[in-house]
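J.: Below are the sequence and a predicted model; questions follow.
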Amino acid sequence: MADLDRVLVLAGGLSPEHEVSVHSGRSVAEALRRLGVEVQVTDVDSGLLNRLAADPPQVVFPVLHGSAGEDGAIREVLELVGVPYVGARPDSCRLAYTKPAAKALLAEKGVRVPRGATLPKSAFHDLGAPALLDRLADRLGLPLFVKPDRGGSAFGATPVASVSDLSAALVSCFAYSDSALVEEQVQGTELAIGVLDTGDGPVALPPVEIVPDGGVYDYAARYTAGRTEFFCPARLDESVAAAATEVALTAHRTLGLRDFSRTDIIVDADGEAIFLETNVAPGLTETSTFPMAAAAAGLDFAVVCRELAHQAYLRG
């Protein structure tokens, strides 16, 4: 590891997840510094390319959430300037970030996904919102869950108990994306399962069971200490936990990811694992599930960050 001594952490960005990214970036930087790695933390701005050209780091560690950070754009830029970076390549990011596409690929692999429909804002304007709302409820049943077709941190995501609530949920969703993913609301145990690959192939970390105090794992529940109870490993039968971790590994492989990821899953009353989405840049804050799962696996978060950075450095 002696040849890795200078890492640039990208954190911040212009997405609604800016603050989460800043906190994640701080966690990664502090972890690497504890191991003697020189770290610079910077945001994505008009001066980034000049800084990369004038004084290229050995490795870039992107911890950008939301658009640009997870849709592959910033990684395309890093590819263009030839700087090694931690995480998935641009094409894989695009697949994972577009939730309907990721669901379709996982369904082809035999993984169960929620029934749903993806509709752009224009469809409700052109075809008439009342008729579409009624048809969605008839087709998918109630309760429903509405979320942007892209994005994270539960921005614009709303559970819907009645048709009368559906319109407001869509308005909230369209504030973050031009298309809405409307799904059946699957009831069960909510899990976040990290996958880590430091060179010997992807390995699933212990599943984290999520129990938000208000019943909904929204932004406040995710990032406010004490608002959510976590159990790691999750309180599941061994066979159920194994099936759920296999879904996370299947998602990581199917989407062509590398280094690390986090997949969100619901285990229903019958013990079946249902894929929700996969995140290529999982939160790395003090309340995030990925560091929690790494600790439960007996891994030092700082060492994990250094190994990921070193692996990227060796990729060149």
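T.: That came in fine, so what should we check first? Predicted model only: the values in this text are computed from it and were never measured.
J.: contacts and neighbour counts: CA atoms only from here.
T.: Fine.
J.: Please enumerate the helices of this protein.
T.: For the chain, applying DSSP state H gives helices covering 18-34, 48-54, 73-81, 90-97, 99-108, 121-127, 129-140, 163-174, 219-223, 238-254, 289-296, 301-315.
J.: For Val203, which of those helices is the nearest?
T.: Nearest of the helices of the chain to Val203, taken as C-alpha to C-alpha: helix 238-254 at 7.3 Å.
J.: Can you list the buried residues in that closest one?
T.: Residues of helix 238-254 classed as buried by neighbour count (16 or more other C-alpha atoms under 10 Å): Val240, Ala241, Ala244, Thr245, Glu246, Val247, Ala248, Leu249, Thr250, Ala251, His252, Thr254.
J.: Surely the first one is in contact with Ala269?
T.: Read it as Val240. No. The pair Val240 / Ala269 is not scored as a contact, 11.0 Å apart, by C-alpha atoms under 8 Å.
J.: Which residues are in contact with each of the two?
T.: Counting by C-alpha atoms under 8 Å, 6 or more residues apart in numbering, Val240 and Ala269 have no shared contacts at all.
J.: need the contact list for Val195.
T.: Residues in contact with Val195 (C-alpha under 8 Å, 6+ apart) are Pro202, Val203, Ala204, Leu205, Ala248, Leu249, His252, Phe260, Ser261, Arg262.
J.: Skipping adjacent residues, who's closest to it in space?
T.: Closest residue to Val195 apart from its sequence neighbours, by C-alpha to C-alpha, 6 or more residues apart in numbering: Ala204 at 4.4 Å.
J.: Put this next to the first one:
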Amino acid sequence: MTETFPAQTRSLVFRLLETYCERNGLRLTAADPHGHAGLVESPAGKRSFFKGTRFDLNSYGAAEIANDKAYAALFLKQAGLAVPTGRFISGAEIRDCKRLPDTVLDFAEQTGFPLFVKPNTGREGRDVMRIDTYHTLQNALHILAKRHDQLLLQEEVKGTELRVIVLDGEILAAIERHPPKVEGDGHRTLAELIDAEPRINATDSRLDLELSQHGRHLETVPAPGQTVTLLPVANLSSGGTARIVTSQLSPGLAAIARRAAETLNLRYAAVDLILPDERHPGTPAIILEVNAAPGLSNLSRQGEREAALVESIYAALFAALFVM
């Protein structure tokens, strides 16, 4: 039995959960018109809450550590797993100073540009910026310090991004992700090419920054066939693209993903890896971050195969969660 609102307003998670509950005799109650939160109850009275993609599966403490990029990197590194070199920065120490703290400047000098600056907590690549000069670093930190109390400065690790989804030690999926790109035709400007791509947010302020660092601007006309990368992140919510590579995942990478989830005491997690490019053979995969409540809606919208994969992931998740 399900207590819900009009079907067209419900979230993907809720719609899939609704089908699962109907098939398994569970009562589902929505807490809002979109089904962003709710309650599942068994005939025996067992209750399980959810909000967004957060379920009563991972413990609260483990999920909080995973959500904090600096803490998560600390524990992953202590476990012998490779993570980017980083520096935690308090937003308060940036907001009221005209000159960046020496600790930040020293990190930039020792690590070298380009660097990434990002919120220490957050999802979907929001406000992640790639910077290549001290001037850009100062501007980026001041902008983000107005929005976030905690920031993280990290080295750039070049390579292919891979998201591996783990549930109780089982690999549910491996998805290769690529940043948003457009291909030139020799006639249209980058602004026009971007406007023609519905997945890319043309108002994203990072577009100007990223293009300028490569000597381009929105009025640049790329040559026919020339591919231009628009953002430094591969998140699907930012217009990135995905390719399912589960069958090609090596045992070594699967083991790293399992160890990362186990290290942070997560039953369910998406482990984001950077696989160094061919110019650095033998370099281990680096764990960019671990997400305790990964969103899969954008992946589902990529196509029929991706939608089927997302449904199978949630089916496995629900089965593990609602064992009554």
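T.: It's in. All values reported here derive from a predicted model rather than from experimental measurement.
J.: ok so, going back, save the helices of the first structure as TSV, and put in distance to Gly194 of the first structure too.
T.: Output for the helices of the first structure, formatted as TSV (distance: least, C-alpha to C-alpha, whole Å):
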stretch	distance to Gly194 of the first structure
helix 18-34	16
helix 48-54	30
helix 73-81	21
helix 90-97	14
helix 99-108	17
helix 121-127	33
helix 129-140	30
helix 163-174	26
helix 219-223	16
helix 238-254	7
helix 289-296	6
helix 301-315	13
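J.: tally of neighbours for the aligned partner of Glu30 of the first structure in the second structure?
T.: Counting by TM-score structural alignment, Glu30 of the first structure lines up with Arg15 in the second structure. Using other C-alpha atoms under 10 Å, the number of residues around Arg15 of the second structure comes to 15.
J.: Point me to the residue sitting closest to the centre of the second structure.
T.: Glu124 (4.3 Å; C-alpha atoms, centre = their mean).
J.: pretty sure that one is in contact with Asn235, am I right?
T.: Yes. If you go by C-alpha under 8 Å, Glu124 of the second structure and Asn235 touch, sitting 5.8 Å apart.
J.: how near is the match of Glu30 of the first structure to Lys51 of the second structure?
T.: Distance of Arg15 of the second structure to Lys51 of the second structure, given as C-alpha to C-alpha, to the nearest Å: 14 Å.
J.: Check Leu153 of the second structure too.
T.: As judged by C-alpha to C-alpha, Leu153 of the second structure and Lys51 of the second structure stand 30 Å apart.
J.: same question, Asp96 of the second structure
T.: Separation of Asp96 of the second structure from Lys51 of the second structure (C-alpha to C-alpha): 36 Å.
J.: which one in the first structure is aligned with Pro276 of the second structure?
T.: By TM-score structural alignment, Pro276 of the second structure lines up with Asp268.
J.: ok now do that match, which residues does it touch?
T.: For Asp268 of the first structure, the contact set (C-alpha under 8 Å, 6+ apart) comprises Val186, Gln187, Gly188, Thr189, Ile274.
J.: What's the local residue count around Val303 of the first structure?
T.: Residues lying near Val303 of the first structure (other C-alpha under 10 Å) number 14.
J.: Then the one 3 residues further on?
T.: The burial count assigned to Arg306 of the first structure is 23, neighbours taken as other C-alpha under 10 Å.
J.: That one corresponds to which position in the second structure?
T.: Here Arg306 of the first structure is matched to Phe318 in the second structure, going by TM-score structural alignment.
J.: do the same with Leu106 of the first structure
T.: Alignment note: Leu106 of the first structure maps to Leu76 in the second structure; criterion TM-score structural alignment.
J.: same thing with Gly116 of the first structure?
T.: Checking TM-score structural alignment: Gly116 of the first structure goes with Gly86.
J.: so who does that match touch?
T.: Ala70, Leu152, Leu153, Gln154, Glu155.
J.: Could you rerun that using 10 Å?
T.: 69-70, 73-74, 107-108, 111, 115-117, 152-156 (C-alpha atoms under 10 Å, 6 or more residues apart in numbering).
J.: Over to Gly25 of the first structure?
T.: Contacts here follow C-alpha under 10 Å, 6+ apart; on that basis Gly25 of the first structure touches 8-12, 19, 31, 41-43, 61-64, 283-285.
J.: to the chain's geometric centre, what's the distance from stretch 37-48 of the second structure?
T.: Centroid separation between stretch 37-48 of the second structure and its chain, computed with C-alpha atoms, centre = their mean, to the nearest Å, is 29 Å.
J.: before we move on, back to that, figure out which of the helices of the first structure is closest to Phe230 of the first structure.
T.: Shortest distance between Phe230 of the first structure and these, using C-alpha to C-alpha, is found for helix 289-296: 8.4 Å.
J.: Please work out which residues outside that closest one touch it.
T.: 27, 191-196, 204-210, 222, 230-233, 260-262, 282-286, 297, 299-302, 304.
J.: Which residues belonging to that helix are considered buried?
T.: So for helix 289-296 of the first structure, counting by 16+ other C-alpha under 10 Å, buried means Thr289, Phe290, Pro291, Met292, Ala293, Ala294, Ala296.
J.: Put together a markdown table for those, with distance to Thr278 of the first structure on each row.
T.: Converted to a markdown table, the buried residues of helix 289-296 of the first structure look like this (distance: C-alpha to C-alpha, whole Å):
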| residue | distance to Thr278 of the first structure |
| --- | --- |
| Thr289 | 13 |
| Phe290 | 13 |
| Pro291 | 16 |
| Met292 | 17 |
| Ala293 | 16 |
| Ala294 | 17 |
| Ala296 | 21 |
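J.: on that earlier part again, which among the contacts of helix 289-296 of the first structure count as buried?
T.: When neighbours are counted using 16+ other C-alpha under 10 Å, the contacts of helix 289-296 of the first structure contain these buried positions: 27, 191-196, 204-210, 222, 230-233, 260-262, 282-285, 301-302, 304.
J.: Would you check how far apart the aligned partner of Lys51 of the second structure in the first structure and Pro291 of the first structure are?
T.: Here Lys51 of the second structure is matched to Pro62 in the first structure, going by TM-score structural alignment. When distance is defined by C-alpha to C-alpha, Pro62 of the first structure is 16 Å away from Pro291 of the first structure.
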